[in-house]
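Asks: coords please:
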Amino acid sequence: MSTVTEARLEPTGRTRINRGRNRAVADRAELLDLLADALVAHVGVQAPGTDGRPGHPVVLPTAYAVDVDGPDWGGTLYVHGSVAARWLRASVDRTVCVTVTELDGLVAGRSAFHHSMNYRSAVVIGRARLVDDPDERQHALDLIVDHMLPGRAATLRPSTRKELAATAVLAVPLHEASMKARAGGPVDEPEDVEAGVWGGHVPVRRVIDAPVPAEDNLPGLAVPDDVSGAGRTR
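Replies: Down below sits the predicted model:
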């Protein structure tokens, strides 16, 4: 089911924003824009115990991609990892929490209390599904590559059976998601403003530099468009 026609983020008991509700974002399109802009997701899982010790929570960074027309209702978020990864094995058929954050600015208030950051952040909660279907798994892996470098997947050789056997893909539905955002300058007390202390914000943006070729490139290889265009697409 496509998320394109689903205009709003409908909160559930697990995604309802209780604090800072004035910063809640209800437009699903803004969530999808954030997921398209960011590059790193953090996955929170309950890792199993070892050596008789109890399990413990763990949060790990990972590459990801989103398919707005994915098989899960509301769209699908894909993450991948090694089949030997304990966190990934512990996530299968269990509820996970995936977060994505983009830092957009540093807010300089006129008091320590009113210093802040401008940001966009998303929280996705759902049951992680191991992607067994070969076509869906290949599609997900291509999406993850193209999320980093759009158009790159089509230029690469097919994955080998050994590579695919070593890689697992998890799918998390985008149905239960929330988003918060902050923009602009500080919100200070009138007496602090009148005291004459400078206030404002410092915009923050990601800078992508020129590609650096590998030392073992064959002679004469030019930087391909899918790599040279990475800065333009972001």
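
Asks: can we go C-alpha only for contacts and neighbour counts from here?
Replies: Noted.

Asks: Just the element for the residue lying closest to residue 151 once chain neighbours are set aside, please.
Replies: If the residues on either side of it in the chain are set aside, residue 151 comes closest to residue 226, at 5.5 Å by Cα to Cα, 6 or more residues apart in numbering. Using DSSP states H and E, the element containing residue 226 is helix 225-228.

Asks: How about residues contacting that helix?
Replies: 149, 150, 151, 152, 210, 211 (Cα atoms under 8 Å, 6 or more residues apart in numbering).

Asks: Let's see that with 7 Å instead.
Replies: Helix 225-228 has contacts (Cα atoms under 7 Å, 6 or more residues apart in numbering) with 149, 150, 151, 152, 211.

Asks: How about the helix or strand following that helix, which residues are buried there?
Replies: Later in the chain than helix 225-228, the nearest helix or strand by DSSP H and E is helix 230-233. Residues residue 230 are the ones in helix 230-233 that count as buried (16 or more other Cα atoms under 10 Å).

Asks: can you map out the strands along this protein?
Replies: 41-47, 56-62, 64-67, 76-82, 95-108, 116-127, 129-130, 167-173, 177-182, 200-203 (DSSP state E).

Asks: next up, for comparison:
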Amino acid sequence: MNDTVDPTEIAGAPSEKTRLRRYNWLAKYDRDTINAIIDAGIVCQVGYVIDGMPYVTPTNHWRIDDFVYWHGSSASRMLKAQQKGIPVCFTVTHLDGIVFSRAAFNHNIQYRSVMAFGEAELCAEEVKRRALATFTDRLAPGLWDYARLPAEQEWKATKVIRMRLDEVSAKVADGLPSEDEEDYQSDRWAGSVALKMVQLDPVPDPKLRGGIEMPAFVRNFRYVGVK
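Replies: Model prediction:
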């Protein structure tokens, strides 16, 4: 395949910034696909510029409707810069497999990714508290009500940033690469190896007092990234 862009393949691209140019046939612009990729994990990468220097920070994320959120310390240089409304680039990637080709040039990976552009904004106190409760229960439904609620000093020590998902696109590679016709006639093996995350059994804290039962949300916990 080549990199020539067919206008019929980019219908729905939010903007020129988010339109895929290389491998444009892998582009997904529908919100269901985008949301599913974002929701399938809890670690994102946030790119931004401070004083002319580029930074990319891995952090936890979560989505509520058309916004993605991330949080951190009130003393964080990253959050202090982002709360001023600076442009940011938000990405999430899931590695799904390795693709082996007959030709070295065509080896590839299978993956799902999202890239979004926008301006970060600081959440007001009431929004911050609701958002953190949502994030906690996203990890394990019922965890927020089970755990000790944050003290006021802990609330003050935490900031929540969010960004509206306006300029966003997804890229999904889930097949085998196209090969040159002559390579199909070779005696070299080709195919793929799927990769997935594995969840292990819960391990109690060694300092846990005797007689404390494991809560249901831990027994029933299943990480969203486990297929």
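
Asks: So after superposing, what's the score?
Replies: Once superposed, the chains reach a TM-score of 0.88 (TM-score structural alignment, normalised by the length of the second structure), with 214 aligned residues with a Cα RMSD of 1.6 Å.

Asks: Show me which helix runs longest in the first structure.
Replies: helix 134-148 (DSSP state H).

Asks: tilt between that helix and strand 167-173?
Replies: On the basis of axes from the mean of the first three to the mean of the last three Cα atoms, to 10 degrees, helix 134-148 of the first structure is oriented at 80 degrees to strand 167-173.

Asks: Return the list of helices and strands in contact with helix 134-148 of the first structure.
Replies: Judged by 3 or more Cα pairs under 7 Å, 6 or more residues apart in numbering; DSSP states H and E, helix 134-148 of the first structure is in contact with strand 64-67.

Asks: Check the mean deviation of the strand it packs on from the second structure.
Replies: Strand 64-67 of the first structure differs from its equivalent in the second structure by a mean of 0.6 Å after superposition (mean Cα distance after the TM-score superposition for the first structure).

Asks: Need the strands of the first structure in TSV (columns: distance to residue 20 of the first structure and mean neighbour count).
Replies: Formatted as TSV, the strands of the first structure follow (distance: least, Cα to Cα, whole Å; neighbours: other Cα atoms under 10 Å):
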stretch	distance to residue 20 of the first structure	mean neighbour count
strand 41-47	22	19
strand 56-62	23	13
strand 64-67	27	24
strand 76-82	26	21
strand 95-108	16	20
strand 116-127	13	20
strand 129-130	31	18
strand 167-173	25	23
strand 177-182	8	22
strand 200-203	19	16
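
Asks: Can I get those in JSON lines including distance to residue 142 of the first structure?
Replies: JSON lines is the format used below for the strands of the first structure (distance: least, Cα to Cα, whole Å):
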{"stretch": "strand 41-47", "distance to residue 142 of the first structure": "17"}
{"stretch": "strand 56-62", "distance to residue 142 of the first structure": "15"}
{"stretch": "strand 64-67", "distance to residue 142 of the first structure": "9"}
{"stretch": "strand 76-82", "distance to residue 142 of the first structure": "11"}
{"stretch": "strand 95-108", "distance to residue 142 of the first structure": "20"}
{"stretch": "strand 116-127", "distance to residue 142 of the first structure": "22"}
{"stretch": "strand 129-130", "distance to residue 142 of the first structure": "17"}
{"stretch": "strand 167-173", "distance to residue 142 of the first structure": "11"}
{"stretch": "strand 177-182", "distance to residue 142 of the first structure": "24"}
{"stretch": "strand 200-203", "distance to residue 142 of the first structure": "33"}
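
Asks: mind checking which of the ones you listed is nearest residue 14 of the first structure?
Replies: Closest to residue 14 of the first structure of the strands of the first structure is strand 116-127 (Cα to Cα; 7.5 Å).

Asks: Just tell me the aligned range of that closest one in the second structure.
Replies: Counting by TM-score structural alignment, strand 116-127 of the first structure pairs with residues 108-119 of the second structure.

Asks: Check what contacts that stretch and list those residues.
Replies: By Cα under 7 Å, 6+ apart, stretch 108-119 of the second structure touches 34, 37, 85-100, 163-165, 167-175.

Asks: To which residue of the first structure is residue 149 of the second structure aligned?
Replies: By TM-score structural alignment, residue 149 of the second structure lines up with residue 158.

Asks: Now do the residue most central in space within the second structure against residue 130 of the second structure, distance only.
Replies: Nearest to the mean C-alpha position of the second structure, counting by Cα atoms, centre = their mean, stands residue 92 at 3.0 Å. Note on residue 92 of the second structure: its distance to residue 130 of the second structure, by Cα to Cα, to the nearest Å, is 23 Å.

Asks: just residue 162 of the second structure next, same as before
Replies: Noted for residue 162 of the second structure: a distance of 13 Å to residue 130 of the second structure, by Cα to Cα.

Asks: Trace residue 35 of the second structure over to the first structure, please.
Replies: Superposed on the first structure with TM-score structural alignment, residue 35 of the second structure falls opposite residue 32.

Asks: what does residue 62 of the second structure give?
Replies: With TM-score structural alignment as the criterion, residue 62 of the second structure pairs with residue 65.

Asks: and the match of residue 35 of the second structure, how many neighbours does it have?
Replies: 18 (other Cα atoms under 10 Å).

Asks: same check, this time on residue 146 of the second structure
Replies: 10.

Asks: before we move on, what about residue 147 of the first structure?
Replies: Using other Cα under 10 Å: residue 147 of the first structure sits among 21 other residues.

Asks: ok, now which ones touch it?
Replies: residue 65.

Asks: which residue in the second structure lines up with it?
Replies: For residue 147 of the first structure, the residue aligned by TM-score structural alignment is residue 138.

Asks: what about its match, distance to residue 60 of the second structure?
Replies: Distance from residue 138 of the second structure to residue 60 of the second structure, counting by Cα to Cα: 12 Å.

Asks: gap between residue 158 of the first structure and residue 138 of the first structure?
Replies: Counting by Cα to Cα - residue 158 of the first structure and residue 138 of the first structure are separated by 9 Å.

Asks: Oh, that last question was meant for residue 177 of the first structure, not what I typed.
Replies: According to Cα to Cα, residue 177 of the first structure and residue 138 of the first structure sit 25 Å apart.
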